[in-house]
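Asker: got a structure for you, letters missing:
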């Protein structure tokens, strides 16, 4: 799941942490988090050495700005201003705005700071707004805001990731350079109404109605019909309650004439959807199909493997369904809250 652990790499670059004013506390949080997911346990010296190494070559790293999740009195503005003061941000190409605060605080502050200091980041090409792991903040709790000012302030931005849907606004806008857009949330505010002529990769995570999903299946019609994003080649439709319906729609969707990489991870996708994947000719033209987390039984998976023998497949993490109160099999997305 996308919020179980931090990214080690972003926009093709290794991630380095910009420490806050109480940097030892922040580093301790990172050490504990990496240990929780069974990664090598770094020391405080490891983080401090990595920071100093990255300062010497800022463009070779993706920089994560985040506060410690527990304790501490640092505020995001202080962290940001210290980063701009200590690092040659004119060379920074990739930036992650991580945990900024819990509760009522929203992305207004990091967005406002980035817009205000946009001239300090002339080389910025990739931005992740809201990379928070589950132990910091559930996706449905993250307080987002209008991201249109970011796109306006960074007209050369090529990659934008957004996590969290509360308060998220993505009004219809035009951006000439954006090539990759990832929205890990339950809503679909304005994305499909935007004019993004360079967009090659679109990845949408939908979630469940009880935790903020505002997207209905019919909202995706312009995407299926191929009416938007003429350069789209890679499509991720993930973490939906209606996974089987997604596959049925894609089997006859004009957009699939140009999509070569399809990601259906974490959907409530069962044997019916699996049979469509195995039988519909359109999926045989893919270069890759990712179905990480699903409810497709092994016999159907084998039919998919045989039918899509020329496609690079990731059919990992098959799940067991449970039986509801009516005795019917029930499937659920991988990420709910």
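Answerer: Here it is on my side, so go on. Keep in mind that this is a model prediction, so the values were computed, not measured. Numbers count the residues shown, from 1 in each chain.

Asker: CA only for contacts and neighbour counts going forward, please
Answerer: OK.

Asker: residue 113 in helix, strand or coil?
Answerer: When classified by DSSP: H, G, I helix; E, B strand; the rest coil, residue 113 comes out as helix.

Asker: what's near enough to touch it?
Answerer: Neighbour list for residue 113: 77, 80 [criterion: CA atoms under 8 Å, 6 or more residues apart in numbering].

Asker: same check on residue 335?
Answerer: 1, 207, 239, 266.

Asker: quick check, nearest of those residues to residue 66?
Answerer: residue 1 (20.2 Å; CA to CA).

Asker: among the contacts of residue 335, which lie within strands?
Answerer: 207, 239 (DSSP state E).

Asker: state the number of residues packed around residue 189.
Answerer: Using other CA atoms under 10 Å, residue 189 has 18 other residues around it.

Asker: what's the burial count for the closest residue to it other than its chain neighbours?
Answerer: Leaving out its chain neighbours, the residue that sits closest to residue 189 by CA to CA, 6 or more residues apart in numbering is residue 170, at 5.2 Å. Residues near residue 170, counting by other CA under 10 Å, number 20.

Asker: before we move on, back to that, narrow the contacts of residue 335 to those that are buried.
Answerer: Buried members of the contacts of residue 335, counted by 16 or more other CA atoms under 10 Å: 207, 239, 266.

Asker: still on that earlier bit, surely the residue nearest to residue 189 meets residue 150?
Answerer: No: look at residue 170 against residue 150 with CA atoms under 8 Å: they stay out of range, at 10.4 Å.

Asker: what distance do you get for residue 170 to residue 222?
Answerer: Distance, residue 170 to residue 222, by CA to CA, to the nearest Å: 16 Å.

Asker: cool, residue 164 as well?
Answerer: 23 Å.

Asker: higher neighbour count, these two?
Answerer: The residue with more neighbours, out of residue 164 and residue 222, is residue 164; 27 against 14, by other CA under 10 Å.

Asker: so that one touches residue 133, yeah?
Answerer: No: here residue 164 lies out of contact with residue 133, judged by CA under 8 Å, at a distance of 11.2 Å.

Asker: near residue 27, how many other residues are there?
Answerer: Neighbours of residue 27 using other CA under 10 Å come to 24.

Asker: ok, and here's another one to check against it:
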């Protein structure tokens, strides 16, 4: 699913919806076996009220996966801090292993307008969390915060953003995540706060603090060529099974760096979709990586005025 549809599946489970339209006497599916999405809508019942009704109606002790949708905004009549609500209720969710924070579509809020707070307390409140995914990073407002975390349980970490602040990248790079297998970072554009540099990414690219990493995604970047150049010599790549440099402004220069760098023939998958590569370069990539599934879909054309665009920004 993209950023314009709500999730219908999460953590291998079908999503069950609980929102402002869910009636008190509604017949609900079993708590176990579903990823529960809790959300409201603009100027409807407050998220806090929906959340309270959800906790009363569903056996939260059996919930293993949660999807948090629209919770209001500073310009809305109702606003909530989902992190505070989640951490306060942590004892009621002993089986929680997967959390998606911000299943909010473009019609509800543009990705760079989604307002977050400090998400660090979530990892203390839910120490057994194996999967954490988040959408949005407040653009240039600077509200989203993360301190370096320690977790032996976390296996999958994903940040979807039109502009991921460097402070978040640095916090991830400084975290102790010995069993993390899957890391996705949508780096975005500086216009919406994506100011991470190659120096910020370097600790991730060395792989020293990520011994179990098997998938790395450094995506949606307006400096995708520079990211490709850094990845071409990154020690972490040698133990990856899949690599994604998709959704950004990848040109022949970045692809040339990949071909000239360390071998990528050990990869199962290389995702470069949404790119600005020439036909010749696409042919060279396929020829150089015959046993690798290379995704070269969604080729973009440079605008007549020279502009190129990442897949997701505002």
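Answerer: Nice, I can see it. Just so you know, these numbers come straight off a predicted model, no measurement behind them.

Asker: which residue in the second structure lines up with the residue nearest to residue 189 of the first structure?
Answerer: In the second structure, the residue matched to residue 170 of the first structure (TM-score structural alignment) is residue 146.

Asker: contact partners for its match?
Answerer: Going by CA under 8 Å, 6+ apart, the list of residues near residue 146 of the second structure reads 118-120, 167-168, 171.

Asker: try 7 Å this time
Answerer: By CA atoms under 7 Å, 6 or more residues apart in numbering, the contact set of residue 146 of the second structure is 118-120, 168, 171.

Asker: what's the answer for residue 71 of the second structure, then?
Answerer: 39-40, 47, 79-80.

Asker: repeat that with 6 Å
Answerer: Neighbouring residues of residue 71 of the second structure by CA atoms under 6 Å, 6 or more residues apart in numbering: 40, 47, 80.

Asker: give me the subset of the residues you listed lying in helices.
Answerer: Residues of these located in helices (DSSP state H): residue 47.

Asker: translate residue 216 of the second structure into the numbering of the first structure.
Answerer: Aligned partner of residue 216 of the second structure by TM-score structural alignment: residue 235.

Asker: its match belongs to a strand?
Answerer: Yes: assessed with three-state DSSP, residue 235 of the first structure lies in a strand.

Asker: tell me which residue of the second structure lines up with residue 149 of the first structure.
Answerer: Residue 149 of the first structure maps onto residue 121 in the second structure, by TM-score structural alignment.

Asker: so what's the residue count around its match?
Answerer: 16.

Asker: not counting its neighbours along the chain, what's nearest it?
Answerer: With CA to CA, 6+ apart, the residue lying closest to residue 121 of the second structure is residue 87, at 7.0 Å.

Asker: identify the residue of the first structure aligned to that neighbour.
Answerer: Aligning on TM-score structural alignment places residue 87 of the second structure opposite residue 115 in the first structure.

Asker: where do the helices sit along the stretch 1-150 of the second structure?
Answerer: 47-57, 82-88, 120-125 (DSSP state H, counting those that start in this stretch).

Asker: ok so, going back, tally of neighbours for the match of residue 216 of the second structure?
Answerer: For residue 235 of the first structure, the count of nearby residues is 21 (other CA under 10 Å).

Asker: what of residue 63 of the first structure?
Answerer: So residue 63 of the first structure, with other CA under 10 Å, has 27 neighbours.

Asker: quick one: map it onto the second structure.
Answerer: By TM-score structural alignment, residue 63 of the first structure lines up with residue 36.

Asker: show me the contacts for that match.
Answerer: Shown in contact with residue 36 of the second structure (CA under 6 Å, 6+ apart): 15-16, 66-67.

Asker: which of these sits closest to residue 151 of the second structure?
Answerer: Of all the contacts of residue 36 of the second structure, residue 151 of the second structure sits closest to residue 66, with 18.8 Å by CA to CA.

Asker: what residue in the first structure is paired with the closest one?
Answerer: By TM-score structural alignment, residue 66 of the second structure lines up with residue 95.

Asker: got the residue ranges for the strands in the first structure?
Answerer: Counting by DSSP E, the strands of the first structure are 9-10, 13-18, 62-65, 94-97, 126-129, 159-163, 180-184, 201-207, 234-240, 261-263, 288-290, 312-314, 322-323, 329-330.

Asker: so can I have CSV of these showing distance to residue 217 of the first structure?
Answerer: Shown next, in CSV, are the strands of the first structure (distance: least, CA to CA, whole Å):
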stretch, distance to residue 217 of the first structure
strand 9-10, 30
strand 13-18, 35
strand 62-65, 34
strand 94-97, 30
strand 126-129, 26
strand 159-163, 20
strand 180-184, 16
strand 201-207, 10
strand 234-240, 9
strand 261-263, 17
strand 288-290, 21
strand 312-314, 25
strand 322-323, 24
strand 329-330, 19
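
Asker: nearest to residue 34 of the first structure, of those?
Answerer: Residue 34 of the first structure lies closest to strand 13-18 among the strands of the first structure, at 13.2 Å (CA to CA).

Asker: chain center to that closest one, what's the gap?
Answerer: 17 Å (CA atoms, centre = their mean, to the nearest Å).

Asker: show me what stretch 280-296 of the second structure is in contact with.
Answerer: 265, 268-273.

Asker: got a winner among those residues for most neighbours?
Answerer: That'd be residue 272 among those, by other CA under 10 Å, with 24 neighbours.

Asker: counterpart of it in the first structure?
Answerer: Matched to the first structure by TM-score structural alignment, residue 272 of the second structure sits across from residue 291.

Asker: from residue 190 of the first structure, how far off is that match?
Answerer: Residue 291 of the first structure is 26 Å from residue 190 of the first structure, by CA to CA.

Asker: how about residue 330 of the first structure?
Answerer: Using CA to CA, we find residue 330 of the first structure at a distance of 31 Å from residue 190 of the first structure.

Asker: same thing with residue 53 of the first structure?
Answerer: 40 Å.

Asker: got a list of what the corresponding residue of the second structure for residue 131 of the first structure touches?
Answerer: Per TM-score structural alignment, the equivalent position to residue 131 of the first structure in the second structure is residue 103. Residue 103 of the second structure makes contact with residue 69 under the criterion CA under 6 Å, 6+ apart.
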